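1. could you look at this predicted model? Sequence included:
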Amino acid sequence: MDLKDLQLFIRLVKYPSLSEASERLYIAQSALSRRLLRLEHQLGVSLLIRSARGIELTPEGEHLAKKAQGIFDQIHALQNEIVTMSSRPSGVVKLGFTPSVARTFGPKLAATIASSCPEINLILHEYHNDKVVDELQQGNLDLACFYSERRETELDANVLLREPLYLIGSLKSFRSAGLSTDVARVEALMDLPLIIPEDRSINRIIGQLLSQRKTLAHAVPGSTVHTVKGLIADDKGFAIWPYVVVQDEVMDGRLLMANIEPSIVWLLQVGCAPRRPLSPAAAVTKKVISSSVDVLLQSGQWRGERG
């Protein structure tokens, strides 16, 4: 059986007559009739009933048209699968982010990639913010989520989120300073004992914020977020952080936070290694990161505005 004749049969039976099929398919009616007769001869059955009113399928012709259409649909689907397989992103993607970002959407991101793109081997690395940026700049990561007070153009970074910063402290610290847990004015921060980890971005923000302050905020050399949280919980001072860093502690009442006015924001960004083309696998991962942030914003697990 000639598959081209079979394809033509499927197409021509969609029309009420051979003359209309000839006109619409741009094939001479004599050629249509010849090929149809050849197909009927090969199968040994009549496929069409021809009359002055047009054409009508015989039971054999109706069965053939239905089955043949299914076969060609399967062939088309198989072609699409092969194309998809050959273009489906695969390979290793090394992604770096801070512990707070990792905790917020790391598991969801990994699960999404594993289910939708199993050929991608996603390797996650957690560092403090400065280390994330350094590793990305050195080419040790393919992608990274990090914070900065400005868009990092040299890392081809896209702003995911404009995230507000809050004044974080214990209930005792807020009461001792006579501060409301609703709103803290920037001027009120000038005399507060601020505890900050060694992070270039947050240091620059606080440095600019407190440029008129006579004494610098108290930095804790080499400290981790966990260490600073412990000092704040022990009533040793305040921190300026986004909600995502202290979400668990605020929800269970261990720490409190106040909006800062005028508001201060820093930027959550996703960037790629400089001077390195973004692989298809990394590009897909970058899109999943962006959609994950959207979901978390809508659910209230993250606070801020899309960049």
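-> Nice, thanks for sending it over. Numbers count the residues shown, from 1 in each chain.

2. every contact and neighbour count from this point should use C-alpha atoms.
-> OK.

3. ok, Val265 - how many residues close by?
-> Around Val265 there are 21 other residues, counting by other Cα atoms under 10 Å.

4. and the strands in the stretch 151-300 of the chain, which stretches?
-> 158-169, 183-185, 195-197, 218-220, 239-242, 256-261, 265-272 (DSSP state E, counting those that start in this stretch).

5. isn't Leu210 right next to Asp191, touching?
-> No. Using Cα atoms under 8 Å, Leu210 is not in contact with Asp191; the gap is 9.6 Å.

6. go through the helix or strand where Arg24 lies and flag the buried ones.
-> Here Arg24 is covered by helix 18-25, with elements defined by DSSP states H and E. Residues Leu18, Ser19, Ala21, Ser22 are the ones in helix 18-25 that count as buried (16 or more other Cα atoms under 10 Å).

7. export these as JSON lines, with columns for distance to Leu161.
-> Shown next, in JSON lines, are the buried residues of helix 18-25 (distance: Cα to Cα, whole Å):
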{"residue": "Leu18", "distance to Leu161": "62"}
{"residue": "Ser19", "distance to Leu161": "63"}
{"residue": "Ala21", "distance to Leu161": "58"}
{"residue": "Ser22", "distance to Leu161": "60"}
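
8. try this one next to it:
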Amino acid sequence: MDMRQLQYFVRVVESGSFSAAAAALHMTQPSLSRQVALLEADVRQRLLTRTGRGVMPTEAGQALLAHARQILEITNRAREELRELNASPSGRVVIGLPPRVALQLSAELVARFRERLPRAVLSISEGLSLHLREWLVAGRLDLALLFDPAPSPQLSYHTLLQEPLLLVAPPGTALPARVALSALPSYPVVLPSAPNSIRSLVEALLLPRGITLQVLAEVGAVQTVLALVERGVGSTLLPESALHLGSGVRLPHAPIGPPGVRNKLVLATPRAGPNTRLLKETRALLLELDHRAMLRGAPR
């Protein structure tokens, strides 16, 4: 069958007359009638019947109409996909990042995004992992990097990085090679305020064992936690990469355990929803980044 003839046939049925269809297709009515007649000859069926108010599809015409619409839809979809292969996708993608990840990754991420997807716009939303997870489920974000998110049937997780949690102490503190969990209460600590993924990790590890920390203060930002540790206010519990957010003062640190606990960074994406080329390209870009080096402030 000729694709143009199928298109003409569908337009005649939808318009209800040859004259209206010819006008919409910018062709003469005799030319349109001839094309439909050729289609009828090809399928050896009468497809249209004339009425006092125009034309109606016959039983054979109704059968062909359903197939013709499907064929034209598939053809248009294939044409669009092939067109996308030759053009950089456009649109807007919104990524959620925890504050300390945004601080270390944003410049490199934006630079690479602009290089790879020059016609698209990248929007970065910062927030705690708990809030980013809620925004992702609610559809406010397209993708997000999260620390230790709770399982969700609505989200898919891909682990990017795992780091051991360390006891970080003020300058001059003598620490063993590894700090036993039972010894942690002897180190007064400054911790991130709940809700916080690091705080949740610590509580999940210690509470079932009946271990209670001496919490001196709770603050929101990891940078503030490190500033307090540098001034000797107390120790803290942080992943290794967080040490690079301090002023540069060398702080004593040691892994905790056994059992140890690892802080996990994941790429979270909705299981349902659109999966455009723009989102695929952005996800691929996020997977390519050297997250370990970036979070530690190393050259890339």
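-> Happy to help now that I have it. This is a predicted model, so every value here is computed, not measured.

9. just the TM-score for the two chains, thanks.
-> TM-score for the superposed chains, counting by TM-score structural alignment, normalised by the length of the second structure: 0.62, backed by 215 aligned residues with a Cα RMSD of 3.1 Å.

10. hang on, the earlier thing: most tightly surrounded among the strands of the stretch 151-300 of the first structure?
-> Stretch with highest mean neighbour count among the strands of the stretch 151-300 of the first structure: strand 265-272 (a mean of 24; mean count of other Cα atoms under 10 Å).

11. where does that strand end up in the second structure?
-> The alignment of strand 265-272 of the first structure onto the second structure (TM-score structural alignment) spans residues 262-269.

12. need the residues that contact the matching stretch.
-> Stretch 262-269 of the second structure is contacted from outside by 136, 142-148, 155-165, 198, 201, 239, 286, using Cα atoms under 8 Å, 6 or more residues apart in numbering.

13. which parts of the stretch 151-300 of the first structure are helices?
-> Applying DSSP state H, counting those that start in this stretch to the stretch 151-300 of the first structure gives helices spanning 171-177, 200-209, 225-233, 247-251, 280-299.

14. the second one vs the second structure, average distance?
-> When the second structure is overlaid, helix 200-209 of the first structure sits 2.3 Å from its aligned residues on average, using mean Cα distance after the TM-score superposition for the first structure.

15. which elements pack onto that helix?
-> If contacts are counted by 3 or more Cα pairs under 8 Å, 6 or more residues apart in numbering; DSSP states H and E, helix 200-209 of the first structure sits against strand 143-148.

16. relative to helix 18-25, how tilted is the helix or strand following the helix holding Arg24 of the first structure?
-> Moving toward the C-terminus from helix 18-25 of the first structure, the next helix or strand (DSSP H and E) is helix 29-43. In terms of direction (axes from the mean of the first three to the mean of the last three Cα atoms, to 10 degrees), helix 29-43 of the first structure departs from helix 18-25 by 110 degrees.

17. Serialize the helices of the stretch 151-300 of the first structure to JSON lines and add fields for distance to Arg34 of the first structure and mean neighbour count.
-> Converted to JSON lines, those look like this (distance: least, Cα to Cα, whole Å; neighbours: other Cα atoms under 10 Å):
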{"stretch": "helix 171-177", "distance to Arg34 of the first structure": "92", "mean neighbour count": "16"}
{"stretch": "helix 200-209", "distance to Arg34 of the first structure": "79", "mean neighbour count": "16"}
{"stretch": "helix 225-233", "distance to Arg34 of the first structure": "81", "mean neighbour count": "18"}
{"stretch": "helix 247-251", "distance to Arg34 of the first structure": "77", "mean neighbour count": "14"}
{"stretch": "helix 280-299", "distance to Arg34 of the first structure": "50", "mean neighbour count": "17"}
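
18. in TSV: the ones you listed, plus distance to Cys272 of the first structure.
-> TSV is the format used below for these (distance: least, Cα to Cα, whole Å):
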stretch	distance to Cys272 of the first structure
helix 171-177	40
helix 200-209	18
helix 225-233	25
helix 247-251	28
helix 280-299	9
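
19. out of the ones you listed, which is closest to Leu78 of the first structure?
-> Checking these against Leu78 of the first structure by Cα to Cα gives helix 280-299 as the closest, at 22.7 Å.

20. helices or strands up against that closest one?
-> Packing partners of helix 280-299 of the first structure (3+ Cα pairs under 8 Å, 6+ apart): strand 91-97, helix 99-116.

21. stretch 183-194 of the first structure: end-to-end distance?
-> In stretch 183-194 of the first structure, first residue to last residue: 17 Å (Cα to Cα, to the nearest Å).

22. which residues in the first structure does stretch 197-205 of the second structure match up with?
-> Stretch 197-205 of the second structure maps onto residues 201-209 of the first structure, going by TM-score structural alignment.

23. scratch that, stretch 32-43 of the second structure is what I was asking about
-> Going by TM-score structural alignment: stretch 32-43 of the second structure matches no residues.

24. off-centre distance for that stretch?
-> 49 Å (Cα atoms, centre = their mean, to the nearest Å).

25. swap in stretch 216-232 of the first structure?
-> For stretch 216-232 of the first structure, the gap between its own C-alpha mean and the chain's C-alpha mean amounts to 32 Å (Cα atoms, centre = their mean).

26. okay, Pro30 of the second structure and Arg50 of the second structure: tell me how far apart.
-> Pro30 of the second structure is 15 Å from Arg50 of the second structure, where distance means Cα to Cα.
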